[in-house]
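In: build me a model:
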Amino acid sequence: MDLKEIQNLIKFVANSGVAEVKLEMDDVKITIRTTLEGNTPEITYMQQAPVSHALPQVATTQALVPVAAPVDENSKYITIKSPIIGTFYRKPSPDKPVFVEVGSTIGKGDVLCVIEAMKLFNEIESEVSGKIVKILVDDMSPVEFDQPLFLVDPS
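Out: Next up is the predicted model:
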């Protein structure tokens, strides 16, 4: 494996969102770990057996140019999260209209969606007043506990 192939592997891993990749070949062992804070990879390269055409033995932490974290334009919004695990539904039943759309004005206690868990349909009510800015989950999708469902502009 030459230096160009290793550099391409580092770039690929850094952009993929994978936390760790280990690659072992006949005489080479490479471990690439990325951090969440900027996807800066940490690389450990070990040559297990001396080979005349192999790269020199290196143990390094090589950083790709970190991309500046984008300013979170959603920081002014309130995120409504799922209180349970289940299946997310935007309508009370297939023949009824959706509870809310992007741009809908909601009040505290308004039903936003239904989450089915173990054959029980749980109405999810808003705990804030405001305007729906974004719906983060597709209809009839599985959701996890504490998964963001809606962004609400409280102003």
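In: switch to C-alpha atoms for all contacts and neighbour counts from now on
Out: Fine.
In: how many neighbours does Phe88 have?
Out: The local packing of Phe88 (other C-alpha atoms under 10 Å) involves 24 other residues.
In: then Glu123?
Out: Residues near Glu123, counting by other C-alpha under 10 Å: 15.
In: surely it and Val111 touch.
Out: Yes - under the criterion of C-alpha atoms under 8 Å, Glu123 makes contact with Val111 at 6.2 Å.
In: please enumerate the helices of this protein.
Out: 3-16 (DSSP state H).
In: what sits closest to Glu20 if chain neighbours are left out?
Out: Arg33 (4.3 Å; C-alpha to C-alpha, 6 or more residues apart in numbering).
In: wait, isn't the one you found in contact with Asn15?
Out: No - if you go by C-alpha under 8 Å, Arg33 and Asn15 don't touch, sitting 11.9 Å apart.
In: one more, for comparison:
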Amino acid sequence: MDLKEIQNLIKFVANSGVAEVKLEMDDVKITIRTTLEGNSTETTYVQQMPSQSPFQQALAPQPVAPVASAPVAAAEDSKYITIKSPIIGTFYRKPSPDKAMFVEVGTTIGKGDVLCVIEAMKLFNEIESEVSGKIVKILVDDMSPVEFDQPLFLVDPS
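Out: So this is what the prediction gives:
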């Protein structure tokens, strides 16, 4: 339900003379209250319902806070190229559950090689390498949510 539909519903309830209307749909609850005595005070509550059941939420992967690395590790990582996520979605290292991983640590890659798949809105987007080199580190676990511009891989270009 979009904002325009909610506004039309509020106007309809205000003009109908009804004191209160409650509407529950799959993912939205709306309660509209009006006063009947000439006061045109309207109170609208819109509540977004969670899209997953509590059981699914408990099983969903939880983001892990990054651990601060030592300055030595940061100096070593500076010689590597970081490949970042171009979109928000779910990171997959394999094209399907029964297939092999796209890349492993130590894999030599070239420009255009598929490194992973990121699912966004039920679309599976192949993420291709823009550099040539060797995978040094995979920074994201399989089937984890990723943000835009989140580092995914470290590549040694030499």
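In: please state their TM-score.
Out: Once superposed, chain against chain, the TM-score is 0.55 (TM-score structural alignment, normalised by the length of the first structure); 88 aligned residues with a C-alpha RMSD of 1.3 Å.
In: if we can go back for a sec, Arg33 and Asn15 of the first structure: which is more packed in?
Out: A direct count of neighbours by other C-alpha under 10 Å for Arg33 of the first structure and Asn15 places Arg33 higher, at 20 against 13.
In: which bit of the first structure covers stretch 15-29 of the second structure?
Out: Stretch 15-29 of the second structure lines up with nothing in the first structure when matched by TM-score structural alignment.
In: stretch 136-156 of the second structure corresponds to what range in the first structure?
Out: Aligning stretch 136-156 of the second structure against the first structure (TM-score structural alignment) gives residues 133-153.
In: cool, stretch 81-97 of the second structure as well?
Out: The aligned range for stretch 81-97 of the second structure is 78-94, by TM-score structural alignment.
In: ok, back up a step: from Val13 of the first structure, how far off is the residue nearest to Glu20 of the first structure?
Out: 8 Å (C-alpha to C-alpha, to the nearest Å).
In: for those two, list the residues in contact with both.
Out: Counting by C-alpha atoms under 8 Å, 6 or more residues apart in numbering, the common neighbours of Arg33 of the first structure and Val13 are Val21, Pro41.
In: residues contacting the match of stretch 81-97 of the second structure, please?
Out: By C-alpha under 8 Å, 6+ apart, stretch 78-94 of the first structure touches 97-100, 112-118, 126, 137-154.
In: try 7 Å this time
Out: 97-99, 113-117, 139-154 (C-alpha atoms under 7 Å, 6 or more residues apart in numbering).
In: out of those residues, which are buried?
Out: Buried members of the contacts of stretch 78-94 of the first structure, scored by 16 or more other C-alpha atoms under 10 Å, are 113-116, 143, 147-154.
In: give me the buried positions along the longest helix belonging to the second structure.
Out: The residue-count maximum for a helix in the second structure (DSSP H) belongs to helix 3-16. By neighbour count on 16+ other C-alpha under 10 Å, the buried set for helix 3-16 of the second structure is Ile10, Val13, Ala14.
In: can you report how many residues lie near the residue nearest to the first one when sequence neighbours are not counted?
Out: Among residues not flanking Ile10 of the second structure along the chain, Ile32 sits closest, at 6.8 Å (C-alpha to C-alpha, 6+ apart). The criterion is other C-alpha under 10 Å. On that basis, Ile32 of the second structure has 20 neighbouring residues.
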